[in-house]
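>>> I would like to see how this sequence folds:
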Amino acid sequence: MTAYQHLARTATNRWWKTLLGFVLAPIAYLVVAGAGALVLFVPRGGTDVGPLAEFALGIGAVALMLPVVLLVAWVTQGRRPGTLSSVVGRIRWRWLLVCALLAVGTTVLSLGLSTAVTGGEEYRWAGWATFAPALFVVLALVPVQAAAEEYLCRGWILQSVAAFVPLRWIAIGVQALVFTLLHGIGTGWGFVDLMVFGGVAGWLAIRTGGLEAGIALHVVNNVLAFGIAVSAVGGLSIDETAADSEWQTVVVDIAVIVGYAVLVRWLATRKKIETEPAEVTPPLVLVPNPVP
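Presented below is the predicted three-dimensional model:
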């Protein structure tokens, strides 16, 4: 039986191949992103594409990491890309929906409590002409962007480290640190918030046998956060991330994230969600009676 974090322990995987993957992944990403930039900007002569397009490009640039991660895991570790999704080799869509419904409730609670303790900020409605196309971009690209971060950190990095390091908490910690640094250096509280999110999402991936719980929370959180941001005047140009959070928001966020994890783990136990690949039972072979 193979736990989720050990799915990179394939017959052909070696430590040097995994290290090679860590080198190839950023190179492949730069090639893909560079090709996309050439296609978009060269025909325009490198002119400014406007705030909405810049917003979409920023989110889309992160989303490009998803196919890169799946390809590198296949090439360097000799395994099907589906093994990054879950122990059954694919996304368990019904379980993802359950987690998403739970994530909506907990994320709305987090946003409400954060607004209550911080007092919120001055808000000016951007108008439908700005909000409608921006919301379309959010709904189209943010789920892929959030999923890409989950596949990169809670999938590929966690499994790659756990393939050769016996303590799962080291693998959880490494991917959480990478996840945090990818969001930039902001406040100390923001660093803690992102580390906790990454650590809890990594723990959930192991305890539920897949990425669904982390993807659900990440997607819902980002869609709501971006959706609210782009509805305000100047929201398309905001460059703040969770790394810039203040302590009041972080305290609320951590409490809600931990609560979400406890509820998801409880539901996974009740619903008997697979945490290890099912054993394959040999097919029954009927042998005819010998002719007397």
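
>>> Only C-alpha atoms from now on, for both contacts and neighbour counts.
Fine.

>>> what's the offset of stretch 254-263 from the middle of its chain?
17 Å (C-alpha atoms, centre = their mean, to the nearest Å).

>>> no, scratch that, I was asking about stretch 58-76
Taking C-alpha atoms, centre = their mean, the mean C-alpha location of stretch 58-76 is offset from the chain mean by 12 Å.

>>> Need the residues that contact that stretch.
If you take C-alpha atoms under 8 Å, 6 or more residues apart in numbering as the criterion, stretch 58-76 is touched by 13, 17-18, 20-21, 24-25, 28-29, 32-33, 79-81, 84, 141-142, 144-149, 151-152, 156.

>>> Please apply the same query to stretch 22-35.
Counting by C-alpha under 8 Å, 6+ apart, Ala61, Leu64, Met65, Val68, Val69, Val72 sit against stretch 22-35.

>>> So what's the residue count around the last one?
Neighbour count of Val72, defined by other C-alpha atoms under 10 Å: 22.

>>> to compare against the first, here's another:
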Amino acid sequence: MTEKNKISKFITFPTTFENYKWYKPILVFIVTAIMYLILNGIITLIFYAIFGQNMISSIVFGGYEVMNTEAGQIYSDLGIIIILPALYVATKVIKDRPLSSYASSRGGFNYRLYFKALLIPIIIYVIFEIINIFTVGIKGTNHFSIPFFIVCIILVPLQCISEEFAFRGLIMQSIGSWVKIPVLTIVIQAIIFAALHGYNNLGVLIIFISGLVMGFFAWKTNG
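The predicted model follows:
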């Protein structure tokens, strides 16, 4: 599989591959969904074997409150992380383009830009938390543990990466390959991104804005 152009606009990148057909993104989505259901079933069976039926019921039907528990957080993260291997299998089955093309149209990861972009929100977050502690104080019960902290360091980034492959990669690039209008594509994927997060009205609005911002940066930075 070869590319027609070395660097292309990220949103319409799928169309630069020789094997591209308009229907292939749909096939990739279908295979990804099937693989996701299989992997999710395996994870659910593992959690059932370890924690029992009551734990599974509380995780599945407990809403977002279940993420306040260690098992619930791990289950929720894994439920998103498995999108990545599911998408990988789909790309191999459909043979449309490599998995890496869902993350970048420049041929690699821009580490320099990433760490520059990471520094600003970290500074803002630290300042916000310091102000919050001094004005509101520390509330709730501290359940901090080193092992679970390590688990979060591993799982949370993988969860975020999987979401980006799904929304800014599979969904946004697929729509972009059809409509070929970047701004419209970014808005559509942001709507889908917000709709699949079952928050309240304010939460959905925040997710929608986040989807717009992340879609814009993926477009402008080619990945």
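
>>> Let's see which of the contacts of stretch 58-76 of the first structure end up in helices.
Those of the contacts of stretch 58-76 of the first structure mapping onto helices are 17-18, 20-21, 24-25, 28-29, 32-33, 141-142, 144-149, per DSSP state H.

>>> Please, where are all the helices along the stretch 51-200 of the first structure?
Secondary structure of the stretch 51-200 of the first structure by DSSP state H, counting those that start in this stretch: the helices cover 51-63, 65-77, 93-118, 128-150, 158-162, 168-182, 188-208.

>>> wait, which of those is closest to Gly259 of the first structure?
helix 93-118 (8.1 Å; C-alpha to C-alpha).

>>> Please name every helix or strand in contact with the closest one.
Packing contacts for helix 93-118 of the first structure, counted by 3 or more C-alpha pairs under 8 Å, 6 or more residues apart in numbering; DSSP states H and E, involve helix 212-230, helix 247-270.

>>> Looking at these, spot the one closest to Leu113 of the first structure.
Using C-alpha to C-alpha, these put helix 247-270 closest to Leu113 of the first structure, at 6.8 Å.

>>> Which residue, other than its chain neighbours, is closest to the residue most central in space within the second structure?
In the second structure, the centroid-proximal residue (C-alpha atoms, centre = their mean) is Glu163; its distance is 0.7 Å. Closest residue to Glu163 of the second structure apart from its sequence neighbours, by C-alpha to C-alpha, 6 or more residues apart in numbering: Ile80 at 7.0 Å.

>>> Neighbours of that neighbour, how many?
Applying other C-alpha under 10 Å, I find that Ile80 of the second structure has 20 neighbouring residues.

>>> Tell me which residue of the first structure matches up with it.
Under the alignment (TM-score structural alignment), Ile80 of the second structure pairs with Val62 of the first structure.

>>> Would you mind measuring from that match to His183 of the first structure?
Remark: distance between Val62 of the first structure and His183 of the first structure (C-alpha to C-alpha, to the nearest Å) = 11 Å.

>>> and if you look at Arg124 of the first structure?
With distances taken as C-alpha to C-alpha, Arg124 of the first structure is found 27 Å from His183 of the first structure.

>>> More neighbours: which of these two?
His183 (16 against 11).

>>> Per the alignment, name the residue of the second structure opposite that one.
Checking TM-score structural alignment: His183 of the first structure goes with His197.

>>> Identify the residue spatially nearest to that match, adjacent ones excluded.
His197 of the second structure's closest residue in space is Val204 (C-alpha to C-alpha, 6+ apart), at 6.8 Å.

>>> Stretch 30-42 of the second structure vs the first structure, average offset?
With mean C-alpha distance after the TM-score superposition for the first structure, stretch 30-42 of the second structure departs from the first structure by a mean of 1.4 Å once superposed.

>>> Give me the buried positions along that stretch.
Val31, Thr32, Ala33, Met35, Tyr36, Leu37, Leu39, Asn40 (16 or more other C-alpha atoms under 10 Å).
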